[in-house]
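Asker: Output the structure for:
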Amino acid sequence: MKSEKKIKKKHCKNFFTGFINITNHGYAFVNIEGFKKDIFIPKNKTNRALNGDLVKIRLNRKNSKGIKIEGEVLKIIKRKNKKFIGILKMNFQSHSKYGTVIVYNNSIHVDIFVSIDNEKYHHNDKVLVQIISWPKEIKNPLGKIIKIFGKTGEYKAEIYSLLEEYGIHYEFSKEVENEAKKIFSKRISDTEIRKDLRNINTFTIDPLDAKDFDDALSIRKLNDDTWEIGVHISDVSHYIKEGSLLDKEAYSRATSIYFIGEVIPMLPKTLSNDLCSLQPMEDKLSFSYIFNMDSQGKILKSWFGKTIIRSDRRFTYEEVQKIIDKKKGDFHEEIYTLFLFSKILTKKRLKNGSIYLEKVEVKFNLDKKNNPISLHLEKNNDAHRLIEEFMLLTNQKISEFVSLNFNENPSNKLFIYRVHDKPDFQKIFFLKKIIEPLGYFLNFKNLKTSINCLLKKIKGRPEQNMIENLILRAMSKAKYSTKNIGHYGLSFFYYTHFTSPIRRYSDIIAHRLLHYYLTKNHNNENAYKLKKIEFYEKQSQYCSYKERIAIDLEREFLKYIQVKYIKKFLGKEFYGIITGFTDWSVYIDLLLFQTEGMVRLCDIKEDSYILNSNNYSIIGKKKRKVYHLGDKVKVKLIDVNMEKKQIILDWIDNK
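Answerer: Coordinates of the predicted model:
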């Protein structure tokens, strides 16, 4: 009896549960708590499991070579996904009523068979498919198409399939739209308690295609050495009350998403593009930071509070840049004075240790059918920097106002901060190793100054984009938190996000908290009531999470536009910079397009190249020529894969 129990107990020890990670080749690994290494699952032992599923496995201790601990999947406890987005491939060889959906994003390692007995389905349609069964005798799961987005590669199909994949709502419910319309029709106001600034010269500066104007600036000279400057931010929190249907929807979205040619707004357009937007020649409610500044850029006194403004003019960045360059045009004195102050603010910030990283942005022009017809690389100009500096200052000063008492001691008041931790040392070390063969160095003892020196040295160099991307990757991700650790990149100890409440929910939280601290001693029944810190920390974490999703979405869509645009240059030769290596390929940043393509190592004809052990270079077996990260090479564009968003290049003999 005892020996029987021992056998059972021993047998039970071989059974475990864990999440499965299936490779593109079909074999898999299962992570099990308590095991130093993941359990290897051979291709024929995955038992219809899909990537990310929670599975029950049995250990078969060692494989035939006696090295790895192998296992086999006995049961799928819980599927991670049952719905997938893929491309429908019709079988034209036969009169079969079945098609295949191919999923390209590594979320599933097998194709899905679907019934296509309906004329609405077309070859190369992008579709949402749901797995309905997977009989043991069939190698592939059976699915049902539940949504058609359109032909793969088409603008709308790519946007809506991406939004579906990331679980983003692109339409507002009727209830939310109706609530927005009610607010718009009532135009709730409290002008009696607001500072009236409608008689002061005020203007907005935004991109040419902007629809939602969050911020406006005002300036007036008080005497020979003092100016009053106002930064006016749309008072979104006045209209959107916490707990309302609109508030819940805004929180759920947490951020607007900006695609090329399309915006998925956080708020309905009735509010984002109209009521809350600081349109010219209209009375608008705002939350303002007003301060006096002397000619040395010193802030003499400050005021925060609710205001009513009237923007006199809507400027684009291009218009303001012309005014700065030529010193003439509408409000040229005010704009040029603000520009001079912005230069002082930049100088102070850099002296304080702020990292000065200005990424070049790829901008596309689309035709009426939303096809990319041209691109240009946009750098920040003086007009951009003018706005940026005053927004940074406002976010910093509001955070300081809440966080510090008059004697500069911490107030310990609850607030939402934009925090940025120190960079990961290993990533900085990796950056150092890569840039040294290119003739650049980093000083770990004075890292920020060293990074700023590096950024100056690489300006205009072919390797600039690659090194800037490596610096960005080495940095920690900025996030929201109630626990303040400061902002490493900006060298601000107190910093928040306050200046974009139309497109960021984090800023609405900051508005509510600032208003609470400004009015908490007033006897007002409708006053905002402070919650526990856990409430705001949860909101902070959620806003950070949604921000990362929005960034990923925008990058993925940009890649689609880049690949679609570059397709017209098939057969052409370009220069690029080597940005990465794997065992079988070289990644190259095409300088003209600022986008990455790939050359297979086996396709390089000048020699047989292998990856060096340091992973930073490749070496030819015969000629022993070495290529490093950052080297400039010539390539030919030979193919484009729209489904995988891949650019395939051929290596021109780089002697």
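
Asker: going forward, measure contacts between C-alpha atoms and count neighbours the same way
Answerer: Fine.

Asker: Which single helix of the chain contains the most residues?
Answerer: Counting residues, the longest helix in the chain under DSSP state H turns out to be helix 533-566.

Asker: ok, now which ones touch His109?
Answerer: Contact analysis of His109 by Cα atoms under 8 Å, 6 or more residues apart in numbering lists Ile22, Thr23, Asn24, His25, Gly26, Leu50, Asn51.

Asker: surely Gln321 meets Arg385?
Answerer: No - with contact taken as Cα atoms under 8 Å, Gln321 and Arg385 are classed as non-touching, separated by 10.3 Å.

Asker: between the two, who's got more neighbours?
Answerer: A side-by-side neighbour count of Gln321 and Arg385, using other Cα atoms under 10 Å, places Gln321 first with 20 against 17.

Asker: For that one, list the residues it contacts.
Answerer: Shown here is Gln321, whose contacts under the criterion Cα under 8 Å, 6+ apart are Asn381, Asp382, Ala383.

Asker: related to what we said a few turns ago, could you list which of the contacts of His109 belong to strands?
Answerer: When DSSP state E defines the strands, the subset of the contacts of His109 inside them is Ile22.

Asker: want to throw the contacts of His109 into CSV with distance to Arg624 and neighbour count?
Answerer: Below are the contacts of His109 laid out as CSV (distance: Cα to Cα, whole Å; neighbours: other Cα atoms under 10 Å):
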residue, distance to Arg624, neighbour count
Ile22, 37, 23
Thr23, 33, 15
Asn24, 33, 13
His25, 32, 9
Gly26, 36, 17
Leu50, 43, 24
Asn51, 41, 20
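
Asker: What's the ChimeraX line that selects buried ones from the contacts of Gln321?
Answerer: Here is the ChimeraX selection string for the buried members of those, based on 16 or more other Cα atoms under 10 Å:
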select :382,383
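
Asker: Go ahead and flag the most central residue of this structure.
Answerer: A centroid search over the chain (Cα atoms, centre = their mean) returns Ile551, at 1.5 Å, as the residue closest to the centre.

Asker: Could you also give me the structure for this next sequence, so I can compare it with the first?
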Amino acid sequence: MFQNNPLLAQLKQELHQQTPRIEGTVRAHEKGFGFLDVDNKTSYFITANKMKTVCNGDKVSGTVIENGDKKVFEPESLIESPLQRFIGKIGFQERSMVIYPENMPANLAIRCKINKQVQEKLKEDDWVVATLISHPLEEGKNNFLAEITHFIAENSSIYLPWLKTLARYNLEDNSPQPDTLTINEKELTDRQDLTDINFFTIDSEYTEDMDDAISVSKDEQGNYQLKVAIADPTAYILQDSQLDKIAKQRSFTTYLPDFNIPMLPIELANDLCSLKENQKRPALVCDINIDANGIIDESSITFMPAFIESKAKLSYNNVSDFLENNDELLSNNATLPEQLNLLSSLAKTRTIWRQNNALVFKDSNDYRFVLDENRHVKSVNKESRRIASQIVEEVMIIANQALTMQLNNKIGFGIFNTHSGFDIKFIDQILKVLSNHGIEGFDKESLLSFDGYIKLRRIIDNDEFLTARLRKCQSPADFSIQPQPHFGLGLNAYATWTSPIRKYGDMVNHRLIKNYLRSQPLNEPDKEQLKIMNERRKLLRYAERDIAENLYIQYLSDKIGDSFVAEIVDINRGGARLRLTDIGAFVFLPLSMIHPVRDEVVSSPEEGVIRINNDICYKLSDTLNIKIHQVKKESQSIIVKLVTDK
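Answerer: From the prediction side, this is the model:
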């Protein structure tokens, strides 16, 4: 009687349209049911049956149905899914291939088909990249369906964590493959022969892509005469060539722990352009004079295409041991002891100059994973910055300042590294923090100015709490075509050219300088390139963070109960984020592990403190003794608790 009744259908449609709809994000539970999180305080239950139409992280809209005293959410339409492009593991159900997406509940198995470009015969547990082509909430679709577009690795591969990380961020997993690599003919005709100069390199023992070499002397007036030679891959790579387009897209060499993917072909990066000992190489060389006070003589700056021959490959550790402990230098080049002592003196002079005229960041430790033959973490070495690292850093800053002066005065554009200081949205918060700590004399305008930023940095640099407190208020680094200030370095402008093997922006600046010297057309860099570089830099940081977290999870998984010293680096509503000072791992200390009575412990992220019974007990930059409590592989998190005397 009621079947196919148009009035009834119309009534149902009207009731459906009148039912309020809400939007939120799906949060799946491992037991099959789930929740719709509307905000931090509101969530609604989703039945296991309805969860078959959504996945964890889906942003959806739908209705809330009241069932007695319970409110149940029914998803109706998809707004956005995290599974647009994803990686996962191959499985089989009733002889049909499925893919289990990473970071999803184990019961989510998506039917899949294979792109023709994926030639590998896939088997169970292989890891692949896939794109979602069908979602149950999409109109006219009933099931999840994905297309496999790329094979990552077998589950047994010792490189799996690295390859998965690269695939996750759509980063290349191999170096470019060129057809031929020969130096361009015009690059042979106007290069000075500087192979008789005693250049040398300082790098780690493991470095193959050596892109900078140094030579230094001192004149009778006490001025340092510095020569910096930088490898010149643009001698091989023509602008807008296929190889240039590849480098432009990659923008940077990918550096992951014990796993690097060159921006340029490995034959160039590690051989033909690398400034190897006793090998003639094309380079762009800069002559710079620096006086006894560390001031660069701008009129002395000279750039020239050249051929050089490094006379020695020195390591950071050996140079530091020589300068700090008078150990034997592992080279028989007679000029090196004097040159290294001059460089040590120059670095100290320049550090003082930067302290007075720019800004100097405090030295931080580096951490290096030591892997066994199966690429499992054996140990993590803390490597403090010693004098050799400081020397190379100061020399590269001098060279980059010299380039910046040339671009400013001779060309007018280039690729500049910029930093605008504090993010404007945090200014009111910063003023409040400064007032609470008795720091006066600043207002919104001064905090956003170059001079005001430098003034404040010099005031707070020795206050570890305030430095940590304001670190999150910084704006991100950026790139520009015209010169702009770099607040973080305390310099009015800053462009780099010292790593062209590893950074495409440095290649661009090389070409500009060489074209200027050769009276060739000067083309302003493409603004689109800046966007590519920014996006790639962001992805590389994510990738480096992810693989480090993976390796730390692996390393600490059998160290439950072990004690460490840690520094508080961030405070949020749930507790404190710490860094283990000996190995560099980031861990989390929940409020429940700080004090047993939840109502008596309160975190104040805006103040950077944790209170117990209204008393400040912990704050940013505090050092704590903790022990590993739990290692959660599925969420890549390490939970710690305080070491107590009890």
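
Asker: where does the TM-score land?
Answerer: The TM-score (TM-score structural alignment, normalised by the length of the second structure) is 0.78; 593 aligned residues with a Cα RMSD of 4.5 Å.

Asker: show me where the stretch 251-400 of the second structure has helices.
Answerer: For the stretch 251-400 of the second structure, the helices defined by DSSP state H, counting those that start in this stretch cover 266-267, 316-325, 336-357, 387-406.

Asker: highest average neighbour count across these?
Answerer: The highest mean neighbour count among those, using mean count of other Cα atoms under 10 Å, belongs to helix 387-406: a mean of 21.

Asker: one step back: so which of the contacts of Gln321 of the first structure would you say is closest to Ile344 of the first structure?
Answerer: Asp382 (12.6 Å; Cα to Cα).

Asker: So what does that closest one match up with in the second structure?
Answerer: For Asp382 of the first structure, the equivalent position in the second structure is taken to be Ile387, counting by TM-score structural alignment.

Asker: For Asp212 of the second structure, see how far away the closest residue to that match other than its chain neighbours is.
Answerer: Closest residue to Ile387 of the second structure in three dimensions, ignoring its sequence neighbours and counting by Cα to Cα, 6 or more residues apart in numbering: Ser320, at 5.5 Å. When distance is defined by Cα to Cα, to the nearest Å, Ser320 of the second structure is 18 Å away from Asp212 of the second structure.

Asker: again, but for Glu544 of the second structure
Answerer: For Glu544 of the second structure, the distance to Asp212 of the second structure equals 24 Å [Cα to Cα].

Asker: Specify which residue of the two has the higher count of neighbours.
Answerer: Applying other Cα under 10 Å to Glu544 of the second structure and Asp212 shows that Asp212 carries more neighbours, namely 28 against 17.

Asker: Return the residue of the first structure aligned against that one.
Answerer: Following TM-score structural alignment, the counterpart assigned to Asp212 of the second structure within the first structure is Asp215.

Asker: so that match makes contact with His232?
Answerer: Yes - if you go by Cα under 8 Å, Asp215 of the first structure and His232 touch, sitting 5.5 Å apart.

Asker: and the aligned residue in the first structure for Ala548 of the second structure, what does it touch?
Answerer: Taking TM-score structural alignment, Ala548 of the second structure has Leu558 as its aligned residue in the first structure. Leu558 of the first structure is in contact with Phe259, Ile260, counting by Cα under 8 Å, 6+ apart.

Asker: Can you give me the neighbour number for the closest residue to Val626 of the first structure other than its chain neighbours?
Answerer: If the residues on either side of it in the chain are set aside, Val626 of the first structure comes closest to Ile619, at 4.4 Å by Cα to Cα, 6+ apart. The burial metric for Ile619 of the first structure, expressed as a neighbour count using other Cα under 10 Å, is 17.

Asker: Wasn't Ile619 of the first structure part of a helix?
Answerer: No - applying DSSP: H, G, I helix; E, B strand; the rest coil, one finds Ile619 of the first structure to be strand, outside a helix.

Asker: any idea how far it lies from Lys655 of the first structure?
Answerer: According to Cα to Cα, Ile619 of the first structure stands 14 Å off from Lys655 of the first structure.

Asker: now swap in Phe535 of the first structure and tell me
Answerer: When Cα to Cα is the yardstick, Phe535 of the first structure and Lys655 of the first structure sit 62 Å from each other.

Asker: Which one's more surrounded, those two?
Answerer: When Phe535 of the first structure and Lys655 are compared on other Cα under 10 Å, the one with more neighbours turns out to be Phe535, at 11 against 6.

Asker: For Arg579 of the second structure, identify the helix or strand it belongs to.
Answerer: If you go by DSSP states H and E, Arg579 of the second structure is part of strand 575-580.

Asker: What's the average distance for that strand when superposed on the first structure?
Answerer: Its match in the first structure and strand 575-580 of the second structure itself, once the structures are fitted together, sit a mean 3.5 Å apart by mean Cα distance after the TM-score superposition for the first structure.

Asker: any residues touching that strand, and which ones?
Answerer: 564-571, 585-591, 603, 610.

Asker: hey, where'd the helices end up in the stretch 401-550 of the second structure?
Answerer: So, for the stretch 401-550 of the second structure - with DSSP H, counting those that start in this stretch - the helices run 427-436, 444-448, 450-460, 464-471, 504-517, 527-556.

Asker: Can you list the residue ranges for helices in the stretch 51-200 of the second structure?
Answerer: Secondary structure of the stretch 51-200 of the second structure by DSSP H, counting those that start in this stretch: the helices cover 160-168.

Asker: which residues touch stretch 607-624 of the first structure?
Answerer: So stretch 607-624 of the first structure is contacted by Ile434, Gly580, Phe581, Thr582, Asp583, Leu601, Cys602, Lys625, Val626, Tyr627, His628, Leu629 (Cα under 8 Å, 6+ apart).

Asker: neighbours around the nearest residue to the second one once chain neighbours are set aside, how many?
Answerer: In this structure, Gly580 of the first structure finds its nearest non-sequential neighbour in Tyr587, 4.9 Å apart by Cα to Cα, 6+ apart. The local packing count at Tyr587 of the first structure equals 21, with neighbours defined by other Cα under 10 Å.
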